[in-house]
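J.: heads up, no residue letters with this:
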């Protein structure tokens, strides 16, 4: 008798997954954002999709609570944000801080990378993500 492989299904990985409700009105916007990703988002997505990052499944443009995050891994409760030029504006920066505080209060961990870093130093970005996973996947 043959059994399915448990590899990549969260077995042996972190088991922090918590269901976080989200605003259903954000779904159409999330779909639109997926269809119109920035270059930096596309480049990072090409390295996260299909469980390429240590076997973890990431979603892109994922609604969580009242927000949409660029990338999200449910098993790690990890959101990854790419900050572009709009994040340099004061009002946007305040909103980013409030948003991050709210998501962290829900148990979501946040990693942020600059748009230019993703475009010009992908190896460092991937090292940062993988380093966070290694440091946190054994904690429970």
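T.: Okay, I see it. Here the structure is a predicted model, which is why all the values come from computation and not from measurement.

J.: Only C-alpha atoms from now on, for both contacts and neighbour counts.
T.: Fine.

J.: helix or strand for residue 63, which one?
T.: strand 59-64 (DSSP states H and E).

J.: What helices and strands are in contact with that strand?
T.: Other elements packing on strand 59-64 under the criterion 3 or more C-alpha pairs under 8 Å, 6 or more residues apart in numbering; DSSP states H and E are helix 27-35, strand 67-73.

J.: try this one next to it:
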């Protein structure tokens, strides 16, 4: 079967002369930028997870842990600051406030960074079990 008779003569002439242009690479700039953004987010997530693992293995007094937990069907967040370390336990100062979003947690960190009145002592094994609740660790 010959499809040449169905193709527009101008298009057929352009095809045979090789004058049909390729899509300019600049048209793909948005896709390239999106790819770079996704890669940057992935790298940041991986480095944050590595930092969290490193800080969990070697905790220091003053480290601030962001914890998330379920309460009344909502995900709540608060801050735990390491007050004391022994060979087999960690004592935290627990922040008096809790937040229901990451944005509110940032605000809590700014406005109530020294509002710790309750203490909680956990073993090193319990700290390892809390790993899934810990969203990030900040070392000063």
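T.: That came through fine. Here the structure is a predicted model, which is why all the values come from computation and not from measurement.

J.: Tell me how the two chains score on TM-score.
T.: Remark: TM-score between the superposed chains equals 0.25 [TM-score structural alignment, normalised by the length of the first structure]; 68 aligned residues with a C-alpha RMSD of 5.2 Å.

J.: Now the one helix or strand residue 131 of the first structure maps to: buried residues?
T.: Assessed by DSSP H and E, residue 131 of the first structure sits inside helix 122-137. For helix 122-137 of the first structure, the neighbour count (16 or more other C-alpha atoms under 10 Å) marks 122, 125, 126, 129, 133 as buried.

J.: Would you point out the most distant pair within those residues?
T.: 122 and 133 (16.6 Å; C-alpha to C-alpha).

J.: Secondary structure class of residue 81 of the second structure, three-state.
T.: What DSSP: H, G, I helix; E, B strand; the rest coil gives for residue 81 of the second structure is strand.

J.: shouldn't it be in contact with residue 109?
T.: No: when contacts are counted by C-alpha atoms under 8 Å, residue 81 of the second structure is not listed as touching residue 109 (11.6 Å).

J.: These two: which is more packed in?
T.: More crowded of residue 81 of the second structure and residue 109, by other C-alpha atoms under 10 Å: residue 81, with 25 against 18.

J.: where's that one relative to residue 69 of the second structure, distance?
T.: 16 Å (C-alpha to C-alpha, to the nearest Å).

J.: And for residue 44 of the second structure?
T.: Shown here: residue 44 of the second structure relative to residue 69 of the second structure, a distance of 23 Å by C-alpha to C-alpha.

J.: what's the answer for residue 125 of the second structure, then?
T.: 19 Å.

J.: The two: which is more packed in?
T.: Counted by other C-alpha under 10 Å, residue 125 of the second structure and residue 69 do not tie: residue 69 has more neighbours, with 14 against 11.
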